[in-house]
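Asker: got a predicted model here, sequence first, then my questions.
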Amino acid sequence: MTKHVFVTGGVVSSLGKGITAASLGRLLKSRGYKVMMQKADPYLNVDPGTMSPFQHGEVFVTEDGKETDLDLGHYERFINENLTRESNFTTGLIYQSLIRRERAGDFLGGTVQVIPHVTNEIRDRFRRIEEHTDADVVITELGGTIGDIEGQPFVEAMRQFRNEKGPEDVCFIHVSLVPYISAAHEVKTKPTQHSVKELRSMGIQPDFIVCRSDHEVDEAIRSKIASFCDVPADHVFENSDCPSIYDVPAHLADQGFDVEVCERLGLDPRERELGPWNAFTKAMHRADHEGAPVRIAVVGKYTQLPDAYLSIIEALHHAAVFFGRHVDIDLIDGENLSEDDVEEVLGGADGILVPGGFGIRGLEGKILAAERARTHKVPFLGICLGLQVAVCEYARNVAGMPDASSTEFVPDCEYPVIDLMPDQEDVSDKGGTMRLGAYPCKVMPGTLAREAYGEDLIYERHRHRYEVNNAFRERLTSAGLRLSGLSPDERLVEMVELPEEVHPWFVASQFHPEFKSRPTHPQPLFREFMRAAIAYHDRVDRRDVEEPENRGY
């Protein structure tokens, strides 16, 4: 019988519910249980695919092609499992499904209501992930904060689901803010008390409370919370700020969090094996204090919100720790980059990365970044739009096609080296209609890409509508651009690079490699990009950059 854990949040948003949930997933998996995770988001959008990164952060893409909340990236990185389209659903998706059924006559003319129809549909999502994944434990995070009007149907569905499954198979974890009031020099429990009171008024008594604070929440404060919230004292845990999100599993494990959850769910608390994870965190902290940091410039357009590039930032950190180095990441707005200041802004970079994105804003600045990386032999990694930018720059400045561009930005340009994919021409809906999810890529022998992957066929995740225009493929390759990755039918360009005799490491991919990076398994392109950046910083050959023998994972 699959066990279910529901994680809710109180007082304010952005508390770290996702990290708490992912940390529990890591701990339970370390005890030999198969864990799957999902995020229930109460907003009315069908999915995050059409939402602005400034509001929502990055859109994480699953292996099977679902555009999801960025918390799924944390889930995958912590539990090292590929999640699916069943792992994220919204109020909009629930309503869309119900309206389609109502239009088809499935309700036989009956009145469609929040209870029971919306709550039944939500409960079906809880059951569906259980049936599709054969998990021992499913951890579900509810987005938003208890008391939000849009979250009420989800809380009611969770209450009903507990009654359906039985209380022995379902538990509730409430993550709540315990703020520190500097004038009083103490943390305050009242916000958490009120939040739990609100949750209980909706029919749910939390089994565990996780106290989030920027100060330590000592035993006396936790006992007070336990008393007022009717929770056993050993079920209240402190989760004050840690140096890194990757320290949270060990911090909670030291308090016996996973042991208590196992006991509550009737699971055998098998011996925990966190060796590789702990080795990673030790290597991470060692890298923070040893050697000069490597500087990577990420030239994008959503730089005011780092969460817009969350998976890229994490993938860079994974790769740096792999080599025992610390990385400083500079987020640079491509819109503000010009020929007059490109040297000043990018002159100190040991590597330049141009990430994905949509829209023309900042395009010319990104092209300048690609040009500087190419002409000054700075290691370069382009991702999605970053590949298209690299191709446009090469076409303009090397292949003799001035003003080459993408038809996404300049529909009638003379040299449309990037064009809409043929199967996207009649697509009008924006959400969920791009080339999404994992697709195979044939990696060409004798290339930097093949050296990185060590395989001739790989699968990586995509999210795009535009591709390299095959009409210009021969002209680009004749000018020296190497196509290092192609779709198996060779119809689509998946990776490009410059030959080593021209540039030490210049690679771009149409797919998003950052989505598959893990703390203890850095993604191959990021790993080799970081190796090249370290070599550039240390002024050595990249093949002389070795992996530390004492890394331990």
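Answerer: Structure's in. What do you need?
Asker: only C-alpha atoms for contact and neighbour calcs from this point on.
Answerer: Will do.
Asker: show me what contacts the residue most central in space within the chain?
Answerer: Nearest to the mean C-alpha position of the chain, counting by C-alpha atoms, centre = their mean, stands residue 73 at 2.9 Å. Residues in contact with residue 73, defined by C-alpha atoms under 8 Å, 6 or more residues apart in numbering, are 60, 311, 515.
Asker: tally of neighbours for the first one?
Answerer: Okay, so that is residue 60. By other C-alpha atoms under 10 Å, the residues close to residue 60 number 25.
Asker: the last one now?
Answerer: A total of 25 residues lie near residue 515 under the criterion other C-alpha under 10 Å.
Asker: before we move on, what SS does it have?
Answerer: With DSSP: H, G, I helix; E, B strand; the rest coil as the basis, residue 515 sits in helix.
Asker: residues contacting the closest residue to it other than its chain neighbours?
Answerer: Excluding its sequence neighbours, the residue lying closest to residue 515 (C-alpha to C-alpha, 6 or more residues apart in numbering) is residue 311, at 6.2 Å. Residues in contact with residue 311 (C-alpha under 8 Å, 6+ apart) are 58, 73, 514-515.
Asker: for residue 311, what is the enclosing helix or strand?
Answerer: Here residue 311, judged by DSSP states H and E, is contained in helix 310-322.
Asker: following that helix, which helix or strand comes up?
Answerer: Assigned by DSSP H and E, the successor of helix 310-322 is strand 327-333.
Asker: what packs against that following strand?
Answerer: strand 294-300, helix 310-322 (3 or more C-alpha pairs under 8 Å, 6 or more residues apart in numbering; DSSP states H and E).
Asker: second structure for comparison follows:
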Amino acid sequence: MARYVFITGGVVSSLGKGLTSAALGAMLQARGYRVRMRKLDPYLNVDPGTMSPTQHGEVFVTDDGAETDLDLGHYERFTGRSANKRDNITTGRIYSDILAKERRGDYLGATVQVIPHVTDAIKEFVLEGNEEFDFVLVEIGGTVGDIEGLPFFEAIRQLGNELPRGHAAYLHLTLMPFIPSAGELKTKPTQHSVKELRSIGIAPDVLLVRCDRPIPEGEKRKLSLFCNVRESSVIQGLDVSSIYDVPLAYHKEGLDREVLGAFGITDAPEPDLSAWQEVSTRLHNPEGEVNIAIVGKYTGLKDAYKSLSEALAHGGIANRVKVKLQWIDSEIFEREDPAPWLEHIHGILVPGGFGERGSAGKIEAARFARIKNVPYFGICFGMQMACIEAARNTAGIKNASSSEFGPTREPLVGIMTEWTKDNNKVVRGEDTDLGGTMRLGAYPAQLTRGSRVADIYGATHISERHRHRYEVNMNYRKLLEKNGLLFSGVSPDGKLPEIVERTDHPWFIGVQFHPELKSKPFEPHPLFASFINAAVEQSRLV
């Protein structure tokens, strides 16, 4: 039977619960255990699909088409196991399901309440489908003390009593701030956080204390005493230079050992962390560096492009170079010449996005890359803007635009009204709800034999994850190909474009899907590895 580790956070948000969960999963895997990761989010949105990326960060899409929290990206990158729609749930989803049951009469007239109905739904979600796993790591979003998180904390408290003895453990993340005027690390925030957790019936087995400097032994003893946790289970979580150093750093501090000890497991095999050691070696001993410009519209919050920045780092690992990112708001290029911003750049990446704002600047970035022969990587919206740029400036279609921006005489990019998913027709309209209605999840594509992308993938049939509702209009294909923009990847039925590439350029590729979602540090996505390799070649010319 699976054992459950419930990961909570206190004091402040953004302490790294997602990374800690992912790193712990990686360490347990390295010991030979089968691990599943799950995330409970307390917000009322049904999923993050309609939330602003500048507020919530990126939406991570799974193969089966779920729009999920970005922490699931960390889970996949660290464990290599693909997440699915049953690995992330929100308060909104739970209440939506419960209210639908109430309307159907499923509760047979009973009064529907937070306890037991909401907490039972949470427990059912946590326990479902775990038969094949040794450990299930369950991260609870938010911070202990948040009112919206109380049903989740109550549910995991109940599970601690309902699961067989020795099958549940609690890991609590806190902050130990350094007060410069006092010259001390302070334990009081952690003490208060644990007190809050214990007041709702949860006693942590392991404390992971985030800090920017080593914790003195005396302060560890103090935390152990006042938080009622074994001294060996007070783990310092020091800042590291790369998130991919976390598994090695936390193993050195004994996090995985103490978690296993909470279950009474003392004879576990030592972990094989050689893959992580190789990743760390490549990160810290680069043989060069490249400058990559990300020209986007959500650059105010880097988490809006979290998987993207990590995939670029993976490309650097594959090529043994350091990837330096320059974040550029695409609106700047609507009023300024892009040359001063991009002349020292070795590669330009235009990521996904929604709406007209900043689109003209992305088109300018694509134009600069095409004219100056700078490697260009357009993802989703970035591919569409590259096609509009080509249509306007090489194919003579001066009014080429996207219907996403409003009515146009030349809808080079238009809304999809129907497509095929698992042999079933999916129909959408312009008045459809925004949430969960895009072309979501994994779809196959067929690549042109002999094309650059076929060479990069080493295959002519691929599967990649999508999140979009607009597509390049295939009626313009012949004219664009006549002017050097090859449609080198299409859907199996030939109706939807998936990849374009310039045949007259050193490296110019646009993809309708999101390859960054499948990249991992020990298995870099081939497109990102190739893009960074092209940037390395460009650096020798600049």
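Answerer: Nice, thanks for sending it over. Computed from a predicted structure; not experimentally measured.
Asker: next, the TM-score between them, please.
Answerer: The TM-score (TM-score structural alignment, normalised by the length of the second structure) is 0.96; 532 aligned residues with a C-alpha RMSD of 1.2 Å.
Asker: sorry, back to before: what angle sits between the helix holding residue 311 of the first structure and strand 327-333?
Answerer: 150 degrees (axes from the mean of the first three to the mean of the last three C-alpha atoms, to 10 degrees).
Asker: any idea what residue 498 of the first structure aligns with in the second structure?
Answerer: Taking TM-score structural alignment, residue 498 of the first structure has residue 502 as its aligned residue in the second structure.
Asker: residue 466 of the second structure versus the residue nearest to that match when sequence neighbours are not counted, what's the distance?
Answerer: Distance criterion C-alpha to C-alpha, 6+ apart; nearest residue to residue 502 of the second structure, sequence neighbours excluded, is residue 485 at 4.7 Å. Applying C-alpha to C-alpha, to the nearest Å, the value for residue 485 of the second structure to residue 466 of the second structure is 22 Å.
Asker: and for residue 3 of the second structure?
Answerer: For residue 3 of the second structure relative to residue 466 of the second structure (C-alpha to C-alpha), the value is 34 Å.
Asker: more neighbours: the two, which one.
Answerer: Neighbour totals were compared for residue 3 of the second structure and residue 466, and residue 466 leads with 24 against 19 (other C-alpha under 10 Å).
Asker: other residues contacting the helix or strand harbouring the more buried one?
Answerer: Using DSSP H and E, residue 466 of the second structure sits in strand 461-468. Residues outside strand 461-468 of the second structure that contact it (C-alpha under 8 Å, 6+ apart) are 61-63, 380, 438-447, 512-515, 517-518.
Asker: buried subset of those residues, written for PyMOL?
Answerer: Entered in PyMOL, the line below selects the buried ones among the contacts of strand 461-468 of the second structure, by 16 or more other C-alpha atoms under 10 Å:
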select buried, resi 61+62+63+380+438+439+440+441+442+443+444+445+446+447+512+513+514+515+517+518
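Asker: which of the contacts of strand 461-468 of the second structure fall in strands?
Answerer: Among the contacts of strand 461-468 of the second structure, DSSP state E puts 61, 439-447 in strands.
Asker: all helices of the stretch 101-250 of the first structure, in order?
Answerer: Applying DSSP state H, counting those that start in this stretch to the stretch 101-250 of the first structure gives helices spanning 119-133, 152-165, 190-201, 219-229, 248-253.
Asker: mind putting the ones you listed into JSON lines with mean neighbour count and distance to residue 210 of the first structure?
Answerer: As requested, the helices of the stretch 101-250 of the first structure are exported to JSON lines (neighbours: other C-alpha atoms under 10 Å; distance: least, C-alpha to C-alpha, whole Å):
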{"stretch": "helix 119-133", "mean neighbour count": "18", "distance to residue 210 of the first structure": "23"}
{"stretch": "helix 152-165", "mean neighbour count": "19", "distance to residue 210 of the first structure": "18"}
{"stretch": "helix 190-201", "mean neighbour count": "18", "distance to residue 210 of the first structure": "10"}
{"stretch": "helix 219-229", "mean neighbour count": "17", "distance to residue 210 of the first structure": "9"}
{"stretch": "helix 248-253", "mean neighbour count": "19", "distance to residue 210 of the first structure": "9"}
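Asker: could those go into a markdown table alongside distance to residue 67 of the first structure?
Answerer: Output for those, formatted as a markdown table (distance: least, C-alpha to C-alpha, whole Å):
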| stretch | distance to residue 67 of the first structure |
| --- | --- |
| helix 119-133 | 17 |
| helix 152-165 | 21 |
| helix 190-201 | 30 |
| helix 219-229 | 37 |
| helix 248-253 | 27 |
